[in-house]
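1. Provided below are the primary sequence and the corresponding predicted coordinates.
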Amino acid sequence: MDTLETIVTWLCVVFVATGAVPVVAGAYQFLVIPFHGLRNHYGRTAPYFPRVAVVVPAWNEGAVIAASIDRLMRLEYPPESLRVYLVDDASTDDTPDVARAKEVEYPGRVVHLRREKGGEGKAHTLNHGLRTILADDWMQALLIMDADVIYQPDSLRLMTRHLADPEVGAVTAYITEGSDDPNYMTRFIGYEYIAAQAAARRAQNVMGAVACLAGGAQLHSRENLLAIGGEIDTTSLAEDTFTTLRTQIAGRRVVFEPHAIVLAEEPGTVGALWKQRLRWSRGNVQISRVFKHLWFRPRRQHNLGSIPFGLIWFAILLLPATMVLNTAGLVGLYLLDSDYARTAFQATWFLAGSTYVFLTAFTIMIDPATGRRAWREAVVFPGLVSLLVMTVAFAPEVIDTYAVGLLGFDPFTTTLWTLFVYSWISLSMVGAWIAKRVETTRLGRWLTPPLVYLVGYGPILCAITFDAYIKEYRGAAQVWDKTEKTGRVRTT
């Protein structure tokens, strides 16, 4: 092997190893979760019922807002200490009528604020409400929520108890998918939310660095709001993450309360999911750039700059890029006819497969009720094709014996098959894009669900993040497209 070939070979090995970083970071995060039983904030909580102003941004939410307000009025919380401010963002449906009716039904407890100029995004709508709320000193804590979410009766008091500790600036809850008629997509999201919230945010509590206050469940102390400027950032598409990081940078803690349950209606199609998550992903790209001085720089006043938190943040953000690098490395080794090719392929999928089994089992145990509803989606989260590729990696005789012997593959076909399985990590994102396009066709209603099960839900999220890279690079317009709501959240 000459020098150039040696260099290229080892470069390919490095590319393959890069793809392992997100997997290891994800496994580390889940390994930390059991310590939440020892390292948590419950020792400093106490019954505490501050005067809470609930601000609800609403644009054309007539189908859902009445149920949300009614449930807020029935929370296990002192009625005299709870007010709801519905900020109507120039709605063109019956949202204003519903809001005015609730204002009459709950005098002094529901306030309707109307913006005549709307469409500027959630942050601008929230700030319109904040200016009114902060104009007097009644409010001691502020709850930011979405118009469609349903708070369980005990959720608010479980959150406010953390504010008894003056070092806590904000608290978030566990948002769970709550459709009363779940389809394949909402079940995938329900499973994802266990992993991304109930599991990951417990780990972040342990690490002392929380990545994001859930947009539909953000409880802030008045002191914290004033410390971060008294308004919500309007420069990015991830105003909730921006606020979360600023709170911790200012020296106050952010706490995840896993027992405060909030039900939300989530997208039921690939297209709707893509629109929602593209906004989230672009926002995270923007946040990474704005807070570039923060990463991997440990500080005494907060843990956002810690090495573990930084690795977890970028493991998620850069996952599509590492998938492409991994594919380049595997294909490169194969084309070089390197002895490392099969070993690297097997190591990649053994690590991914074993981590997948561990994370799936752990995730389902954290929220068994959701796990029972979405166990099929949990099993095929990476996609049926990925499960096949894992089998090929764990049992290479599938290629050597079955593909070549029983199926009669000739050398050329065998090469194409091998390149396919070596490239699937990246090809799965292409498959996700195809699923999105197929959904808009006449037969999309029937073809898209099985295609998603084949490609996997995880690859769809990665493809969306890759799309976010492109949109940010091109400087595409920042449009705050909200997810259309239909009132499908169960209320009992």
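-> Okay, I see it.
2. drop to CA atoms for contacts and neighbour counts, all remaining ones
-> Noted.
3. how about the helices in the stretch 51-200 of the chain?
-> 65-73, 95-105, 122-133, 155-160, 184-193, 200-207 (DSSP state H, counting those that start in this stretch).
4. let's bring in a second one:
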Amino acid sequence: MVRTRTPRGHWVLFLLSGLVLAAALLLNGFAHGAMGEGHGSHSKAAGLPPEEATRAGPVLRPGPGPVRSARPASGTIALTFDDGPDPTWTPRLLDVLRRHHAQATFFTVGARVAEHPELARRMVREGHEIGSHTYTHADMGAVPGWRLRLELDLTQRALAGATGRTTNLVRQPFSATPASLTGAQWAAAEAAARHGYVTVLADRDTGDWRRPGVERIVERAIGPAPGKGASPGGRARPGAIVMLHDSGGDRAQTVAAVDRLLTRLSARGYRFTTVSRAVGLPPGDVPASATDRAVGGALIMSQRLAGWLVGAMTVLFGVVTALTLLRLALMVLAARVHVRRTRRGRRGRGRPPTRRTPFTPPVSIVVPAYNEEAGLAATVRSLLDTDYPAPVEVIVVDDGSTDGTPRIARELARHPAVRVVHQVNGGKPSALNTGLSHARAEIVVLVDGDTVFQRDTLRRLVAPLADPRVGAVSGNTKVANRGGVLGRWQHLEYVIGFNLDRRLFDVLQCMPTIPGAIGAFRRQVLASVGGVPADTLAEDTDLTMAIGRAGWRVVYEERALAWTEAPSSLRQLWRQRYRWCYGTLQAMWKHRRAPAQRGPSGRYGRRCLPYLTVFQVVLPLFAPAVDVFTLYGLVFLNPLKYVVVWALFSGVAALVAAYALRLDGESLGPLWTLPLQQVVYRQLMYLVVFQSVVTALLGARLRWHTIRRTGTFGTPRVDSLRT
């Protein structure tokens, strides 16, 4: 096998993708007001606004010296609309204004301009004026100075990108008339003035956002009748700036009220125009620079892409959650079917067919060994210490070990049932095929050099081969070194994987893997598929797929227990799982044509490969993004919804894990590590899949990663490990 270095550049791509995703989610969360849109509490330290400001006109320009303000000219009405643009209500209001040949001023929320730039362009095209209402509808009097500046600057960029214009008019969210100004709002108006903004308030607040009724909105917009204090100086037709809204909810009443208001007041000779024209100021919006237009265009594109991404992530979140729960449900259902089926079979009414005498033919056990000095002796001794009644031979293949393995093998060969074969290092498949060539029995058991059998394991493992339709049997691998948190995590993974996944595969007759730690085969089956394949790193998966495609049944015997030493560090775990995952991808690619074929190969391929593709490749690839989106939902969306979903998922996963542990006769104690496993261990497995997929796509060949053994098995008997 070509030994090339694993590509590393894709981790930079992975990190950049993660940063882009996080930035997009943050931008979308910020744009939709999840970072302080609500009306914040104003600090008492801000004091009160100057009395002259509360009695001034609605157009204010704070600065050194007296407060400067302006009022609309007599007979002039400036209709203003806040909170838009809205794709439903803004076009309807624009239609009404156009029908009456009236102009207005729209105080737009920058984030909504970025979402609907075509509406902002229509406003400008039809002669309306645009002002700033901040980028996220933030309370300018309650946010810090940097946030206020950011809100105003981003809105300018959005307007420049959408319309090619910027504005010097601003209306603070949650503000109304000069008389209602708070000290904090006045301080915000002063800060905005230092950046060149004119603050626009209103003479008449219609309160249309409360939907009080069309007539009530019209009455408030018209104001008190002359002679009742509404016309300073006794003007018969006082001008006014009227506050309305074109977004933020159902604005049907506003649309109807504007139509009625324009009809009534136009008949009285009122002129409807923009704020700037009404008070005699230059236009509030002016052409933007080329730089501002370019930056604004990039902002609009980024926000729209972020919105699309969040929408796609919402769908993905639902799909992944549904598929995960579906998989758990299928595994539990299949496990119950498998339990009932095996119980019937053992009573003589199902698989395997009953015989008058137990099925105990001679067995050859092949143990490939490369640098297995830590556990080889315990492995071989456990194979010899068996209650299997028929002759058993153990063939140890020393695959060019460089440690004490050859010496230990020679000592073990003193037993008459043990034979040792030495060869130049050729890899595990080569060692297995060498052992098969020396095997004498028709039933062959393949065992890793770090695995220990119980006394009854061999008898239980071989028993299902009494059924002539069964070509191979998978045993039940158990984690022996489960002392720490990492060991408990792997223990849970093994129990759930073997007791639920393998039962499901057995029921569906599409077993993808007989583990190298424990598997029994017919020699004729191995010969028919060409022996153990050497062109993939997951030779056990490749071999099992070939057997399944050949039409043989591959079954799972949960009572055939084999104890193995799991990796004791995250680095060792990564190396092992990286090889497994990459090898599985190789095997899936090698057998990719199976689903399109007829007969046993097609049936096997259509059941096995789609399942592996969806649940072992696609979902793990998307899972990190889904986890990031879950955090986003907790912060920016409805946190209760995502807490409930997470709690539901965790609860179901815990119940399923408990069921698997009970099926396997294991203690429920390790379940306390499950929540942490979901947060830490699962992420590591996702990264393994990502690394493996990228390595495969880049066409790199992965070398065989050897796991360092620590010698978990100090004695040949391991029955005590079950407790």
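-> Yes, it's here. Note that the structure is a prediction, hence the values are computed from the model and not measured.
5. superposed, what's their TM-score?
-> The TM-score (TM-score structural alignment, normalised by the length of structure 1) is 0.75; 405 aligned residues with a CA RMSD of 2.9 Å.
6. which of the helices of the stretch 51-200 of structure 1 sits closest to Thr6 of structure 1?
-> Closest approach to Thr6 of structure 1 among the helices of the stretch 51-200 of structure 1 (CA to CA): helix 200-207, 40.2 Å.
7. how close does that closest one sit to structure 2?
-> By mean CA distance after the TM-score superposition for structure 1, the fitted helix 200-207 of structure 1 averages 1.7 Å away from its aligned residues in structure 2.
8. which part of structure 2 matches that helix?
-> Using TM-score structural alignment, the residues of structure 2 aligned to helix 200-207 of structure 1 are 501-508.
9. in the matching stretch, what's buried?
-> For stretch 501-508 of structure 2, the neighbour count (16 or more other CA atoms under 10 Å) marks Asp501, Arg502, Arg503, Leu504, Phe505, Asp506, Val507 as buried.
10. and if you look at stretch 167-183 of structure 1?
-> The neighbour-count check on stretch 167-183 of structure 1 (16+ other CA under 10 Å) flags 168-179, 182 as buried.
11. just to revisit the earlier point, name the nearest of the buried residues of stretch 501-508 of structure 2 relative to Pro675 of structure 2.
-> The closest of the buried residues of stretch 501-508 of structure 2, once distances to Pro675 of structure 2 are taken by CA to CA, is Asp501, at 20.4 Å.
12. nearest residue to the closest one in space, please, no chain neighbours.
-> Met331 (6.1 Å; CA to CA, 6 or more residues apart in numbering).
13. the alignment partner in structure 1 of the one you found - how many residues pack around it?
-> Aligned against structure 1 by TM-score structural alignment, Met331 of structure 2 finds its counterpart in Gln29. Number of residues near Gln29 of structure 1 (other CA atoms under 10 Å) recorded here: 21.
14. what's the answer for the one 5 residues further on, then?
-> Neighbour count of Pro34 of structure 1, defined by other CA under 10 Å: 13.
15. any idea how far it is from Arg253 of structure 1?
-> 21 Å (CA to CA, to the nearest Å).
16. show me where the stretch 201-350 of structure 1 has helices.
-> 222-227, 239-249, 270-290, 307-317, 319-335, 340-366.
17. hmm, back to that, in the helix or strand containing the match of Met331 of structure 2, which residues are buried?
-> Here Gln29 of structure 1, judged by DSSP states H and E, is contained in helix 20-32. For helix 20-32 of structure 1, a neighbour-count test (16+ other CA under 10 Å) marks Ala20, Val21, Pro22, Val23, Val24, Ala25, Gly26, Ala27, Gln29, Phe30, Val32 as buried.
18. now swap in stretch 655-664 of structure 2 and tell me
-> Applying 16+ other CA under 10 Å to stretch 655-664 of structure 2 flags Val656, Ala657, Ala658, Tyr659, Ala660, Leu661, Leu663, Asp664 as buried.
19. would you mind finding the match for Tyr174 of structure 1 in structure 2?
-> Aligned partner of Tyr174 of structure 1 by TM-score structural alignment: Asn476.
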